[in-house]
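In: A predicted structure for the sequence below; I have some questions about it.
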Amino acid sequence: MTVLASALDTSGPAYTAHREAMLERLAAIGAEHAKALAGGGEKYTARHRARGKLLARERVELLLDPDTPFLELSPLAGWGSDYTVGASIVTGIGVVEGVECLITANDPTVRGGASNPWTLKKALRANEIARANRLPCIALVESGGADLPSQKEIFIPGGALFKDITRLSAAGIPTVAVVFGNSTAGGAYVPGMSDHVIMVRDQAKVFLGGPPLVKMATGEDADDEALGGAEMHARTSGLADHFAADEADALRQARRVVARLNWHKAHPDPAPAEPPKYAEEELLGIVPGELKVPFDPREVIARIVDGSDFDEFKPLYGPSLVTGWARLHGYPVGVLANAQGVLFSAESQKAAQFIQLANQRDIPLVFLHNTTGYMVGREYEQGGIVKHGSLMINAVSNSRVPHLSVLMGASYGAGHYGMCGRAFDPRFLFAWPSAKSAVMGPQQLAGVLSIVARASAAAKGQPYDDEADAGLRAMVERQIEAESLPVFLSGRLYDDGVIDPRDTRTVLGLCLSAIHTAPVEGVRGGFGVFRM
């Protein structure tokens, strides 16, 4: 039997403490998510509704097939910046007429839906996901264009949005624009470059220059409708393919466009899957509040894979990294999960071989992070930790099967890289509220700076101020701790969202389904030179 046995004591004090700490973190994350849902606030929401318009997420809800999930991506984008949490745009994956699509929706309650630097980053990430997974794109457009005070951070890199739309189309990935309001200046190119365009009567306005700009540039007097109204584009310019009576009609027509795409997944849906043997609720009490305390990742695996059935690979070799085969919502997966935090040479070699096997078999990989990095010290350096860690990172870098990463606990140093952190292009990366990620732990980083400063003073023959050193260490620890937290990292789009641990199986299942819209093919002998 390969069904994992659980040793989790759900009635013990340790489990209770871990669960309470996780619930506290979830409440804090929930408060930040609420800020994104609030958009521009009550005043601007009321003004938008008074114009007879739907909110961004209401438009998405009407677009989707009834009773189907919507996997929202990067909801905390812009957190900690001068811009509204959520970055004035909603992005995510949902099902329209049975087709999984990448959906974006401008939030016009936030500065008229104008794009700020975080809007751009979030939209580019959405396009990256669509391209990698071959997901048709639907843009629900209502934006005044670039947020002009921040144009210096938007104009130059912002051209990539238009490049993406055309390249998606060139790759045969359908693009649909539904215009509900303003789509002006550079924003006019969103419908201009999309495969299919729907515009709402008396609401849509698509033009390169509005009446004031036209008056200044040419002296011509023209109103919004004559310059870029929906009816004009439907009857005269030909930019609009479909003319909608209202927002509901526009969304109905968008669904019909998708229904006629003749779109097919590269892989058929898998057979129905058996749920895990253990309750997902128990995931709340597995990760300790203090990340220095190790936990067994098999307890997590047992609560997310089908039937808790897991064939472990090399269980006696490199035990600080658990590797093995399973199914998740019917899809085959290879799992790499950190056990004791530190990665040694054996773990690195084991991971490299496992990743090669997954590529031979065209099996996606799931990385469950809880690592403090690769082991340091004289014994380990002499034993080849640099070349063995490099071996693992090489394998991750050149692997072509889709990678999914979940940061459960620590994800520090090069261990973050070896476990397929953001820089290594996982198809999706999510974090639990318990996760932390940085070059190293706050205490270690502050200690290193202290040692370097003390050695520098000694080399110069200067006295060392221990009191100032203690203050510096405390300040650095506070800074690194704050910058290691998932809400901070998610605000910078270093992940695709902070999720409730209980939703891990569902989120990974949605991602795996999206991934299998495109062909899943591993590399065959295309790895770099492995320094053995």
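Out: On my side now, so go ahead.
In: alpha carbons only for contacts and neighbour counts from here, please
Out: Noted.
In: what about the spatially closest residue to Asp503 that is not a sequence neighbour, distance to Arg59?
Out: Closest residue to Asp503 apart from its sequence neighbours, by Cα to Cα, 6 or more residues apart in numbering: Glu280 at 7.9 Å. Remark: distance between Glu280 and Arg59 (Cα to Cα, to the nearest Å) = 31 Å.
In: likewise Asn106?
Out: Distance of Asn106 to Arg59, computed by Cα to Cα: 10 Å.
In: Please apply the same query to Asn127.
Out: On the measure of Cα to Cα, Asn127 and Arg59 end up 20 Å apart.
In: Looking at the two now, which is surrounded by more residues?
Out: Comparing Asn127 with Arg59 by other Cα atoms under 10 Å, the one with more neighbours is Asn127, at 24 against 18.
In: Find me whatever residue is spatially closest to the more buried one, sequence neighbours aside.
Out: For Asn127, ignoring the flanking residues on the chain, the nearest one in space by Cα to Cα, 6+ apart is Asp164 at 6.7 Å.
In: name the element that neighbour belongs to?
Out: Using DSSP states H and E, Asp164 sits in helix 151-170.
In: who touches the helix or strand that that helix is followed by?
Out: Reading on from helix 151-170 to the C-terminus, the next helix or strand found by DSSP H and E is strand 175-184. Strand 175-184 has contacts (Cα atoms under 8 Å, 6 or more residues apart in numbering) with 136-145, 165, 168-169, 190-191, 194-200, 203-210, 247, 250-251, 254.
In: okay, pairing it with this:
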Amino acid sequence: MQPFKSLIATGSEDFARNRDAMETAIEQFRSVERLPQEAAEARAKRYHDRGWLLPRERLNLLLDPGTPFVELCPMAGYKLYDDTDGTGAGGGAICGIGYVSGRRCVVRVDNYAVKGGTISPAGMDKALRMQQVALENHLPVVTLAQSGGANLIYATETFAPGGRGFANQARMSAAGIPQVTVVHGGATAGGAYQPGLSDYVVMIRGQTGMYLAGPPLLKAATGEIADEETLGGAEMHCHEAGSGDYLAEDDADGIRIAREIVATLPHPEPKAQSAQKEWREPQYPIDDLLGIIPADSRKPYDVREIIARIADDSALLDFKTEFDNQTVCTHIRIEGHSVGVIGNNGPITPHGANKAAQFIQLCDQSGIPLLFLHNTTGFMVGTAVEQQGIIKHGSKMIQAVANTRVPKISIVVGGSYGAGNYAMCGRGFDPRFIFAWPNSRTAVMGAAQAGKVMRIVTEQKMERGGSVDTGVLDKIETDTAAFLDAGSDAISCSARLWDDGIIDPRDTRRLLGFLLETCREAEIKPGASNTFGVARF
């Protein structure tokens, strides 16, 4: 592979203007991420006085110092449902992939310090997404539990998905994916089944309370009066019921025990691990990514300028460039991992779809992971492309994306519209991981185009009625465009879990190296499966 020759003028006014726009977008999503953290820190003294560590303090104790932690879905639920102040971003939990006792794990820490850690529908979707990540990548799950449970206002929306979460826990255990839970506080009703379905359960003396019905409900339902410790305290569960496996003295001790449990778990077999990889860093600074993307999204650019800043030695091997250059297909390496990249320099043409489908099958044949860099308005439209079979070729590309067996990772670096989002492996096509840059937009179509479509459709109806009101048409066009525009920005899309998080473009290469290694380890599958999962008899 040959290094790519960049044509970007990094000293130009356009580059500086683009960089300023990207830095503004980065600060916008970072400010949203800070909201729940600041809300928790404002209550720190109250919880410290009770002897509790804040959720992120627990997280820091759990993770190996100095190792990477990729937080997933931190925007989930932002300004959705009853989140009026934005502090509900994260859906009631801090989740991600990190190292615990040297073992890569999915980690969940209930954010009890914000709204009691109650779970909205977005929070439930996030919990299910974390289970999907664990299952697909064969990662142990460590949960630091202390939640108010489901938000009862939305109980009808979370009840059925909650059942799916419990079913997933049972199936993960049967698949040989260990689940370790530290019950830091209350776990009532359905919330008690999360630790109950875990393989290892740590409880904290004088702090854990786990029961199907708490003292008030028990009294109301049966008339029985019982104190919390007798009914569902840590000592009772560890000494008598057997629902707890380890008894800790406080938060820190419970996390210490969880780390020791993970340390006993099998690592990927050394013989299956690849040798220490050696690679060359890209020839161009990663900071260039801030100025490459035009502030005006209508201006084109070459996606290979992005690829050259994340690829080892900036080296690319392009596939079928003469056949179509709107859809870029190229082989690269990222931190030594072979990767097939599909990116957009414009709409997807019949030739582009044909080329991409063939490239996907070639990567599938060789077991090469695929990276999709979204920036497309969708499939090309018009009489010429219809006659060239755009529907046929586009369908085959979508079919290839859906059926390939190799890991798929998507980064939305610009626009991702309509069926182009599907063809480029959007959320609906289950990429192993999907992240977005802060300038990105995802929607059924562009806001301006949607406004014009509604105007044309309404105008045709008016003409059939014999009267056309241009004032009404103007308002319909403007309102439709504003509605779609407001819901298609990166933060709005991430709040709906259309991605696993928004990232600073400068973190792209490092993140991809981490994710590709995660996917590689998943192929090793150190756990042994059984039929029913681990049970307590």
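Out: Perfect, thanks for sending it. Quick caveat, the model's predicted, so the values are computed rather than measured.
In: Taking the second structure as the reference, give the residue range the helix holding Asp164 of the first structure aligns to.
Out: With TM-score structural alignment applied, helix 151-170 of the first structure matches the range 155-174 in the second structure.
In: Give me the mean deviation of the matching stretch from the first structure.
Out: Following superposition, stretch 155-174 of the second structure is found to deviate from the first structure by 1.2 Å on average (mean Cα distance after the TM-score superposition for the first structure).
In: So what's the residue count around the counterpart of Ala241 of the second structure in the first structure?
Out: Mapped onto the first structure by TM-score structural alignment, Ala241 of the second structure lines up with Ser237. Using other Cα under 10 Å, Ser237 of the first structure has 11 other residues around it.
In: Quick check: Ser237 of the first structure vs Ser183 of the first structure, distance?
Out: Ser237 of the first structure is 15 Å from Ser183 of the first structure, by Cα to Cα.
In: Ok, Val176 of the first structure next?
Out: 14 Å.
In: Leu368 of the first structure too?
Out: Relative to Ser183 of the first structure, and taking Cα to Cα, Leu368 of the first structure is found at 41 Å.
In: can you pull out the strands in the stretch 401-537 of the second structure?
Out: Taking DSSP state E, counting those that start in this stretch, the strands of the stretch 401-537 of the second structure run over residues 408-417, 433-436, 441-443.
In: In the stretch 251-400 of the second structure, mark out all the strands, start to finish.
Out: Secondary structure of the stretch 251-400 of the second structure (DSSP E, counting those that start in this stretch): strands at 315-318, 327-334, 337-344, 370-376.
In: Quick one: closest of those strands to Gly117 of the second structure.
Out: Closest approach to Gly117 of the second structure among the strands of the stretch 251-400 of the second structure (Cα to Cα): strand 370-376, 33.8 Å.
In: Where does the closest one end up in the first structure?
Out: The aligned range for strand 370-376 of the second structure is 365-371, by TM-score structural alignment.
In: which other residues reach the matching stretch?
Out: For stretch 365-371 of the first structure, the external contacting residues (Cα under 8 Å, 6+ apart) are 297, 333-343, 355, 358, 401-412, 415-416, 419-420.
In: switch the cut-off to 6 Å
Out: Stretch 365-371 of the first structure has contacts (Cα atoms under 6 Å, 6 or more residues apart in numbering) with 333-338, 341-342, 403-411, 415.
In: now swap in stretch 293-310 of the first structure and tell me
Out: With Cα under 6 Å, 6+ apart as the test, stretch 293-310 of the first structure has contacts from 2-4, 274-278, 280, 325-328, 339-340, 505.
In: which among these end up buried?
Out: Among those, those buried by neighbour count (16 or more other Cα atoms under 10 Å) are 4, 275-278, 280, 325-328, 339-340, 505.
In: Now do the match of helix 151-170 of the first structure: distance to the chain's middle.
Out: Distance of stretch 155-174 of the second structure from its chain centroid, counting by Cα atoms, centre = their mean, to the nearest Å, is 19 Å.
In: Buried residues of that stretch, list them for me.
Out: Neighbour counts over stretch 155-174 of the second structure (16+ other Cα under 10 Å) mark 157-158, 161-162, 165-166, 168-174 as buried.
In: Please name the nearest non-neighbouring residue to Tyr331 of the first structure.
Out: Pro270 (6.4 Å).
In: isn't the one you found right up against Pro332?
Out: No. Counting by Cα atoms under 6 Å, Pro270 of the first structure does not reach Pro332; the two are 9.4 Å apart.
In: So the two - more neighbours on which side?
Out: Higher neighbour count among Pro270 of the first structure and Pro332: Pro332, with 20 against 12, using other Cα under 10 Å.
In: Tell me the counterpart of the more buried one in the second structure.
Out: Pro332 of the first structure maps onto Ser338 in the second structure, with residues paired by TM-score structural alignment.
In: do Gly219 of the first structure as well
Out: Matched by TM-score structural alignment, Gly219 of the first structure corresponds to Gly223 in the second structure.
In: how many other residues sit next to its match?
Out: 11.
In: same question, Asn18 of the second structure
Out: Other residues within reach of Asn18 of the second structure, judged by other Cα under 10 Å, total 18.
In: Report the contact partners of it.
Out: Here Asn18 of the second structure is in contact with 291, 294-295 (criterion: Cα under 6 Å, 6+ apart).
In: how many neighbours does Ile301 of the first structure have?
Out: Neighbour count of Ile301 of the first structure, defined by other Cα under 10 Å: 23.
In: and it, how far is that from Leu321 of the first structure?
Out: Counting by Cα to Cα, the gap from Ile301 of the first structure to Leu321 of the first structure is 13 Å.
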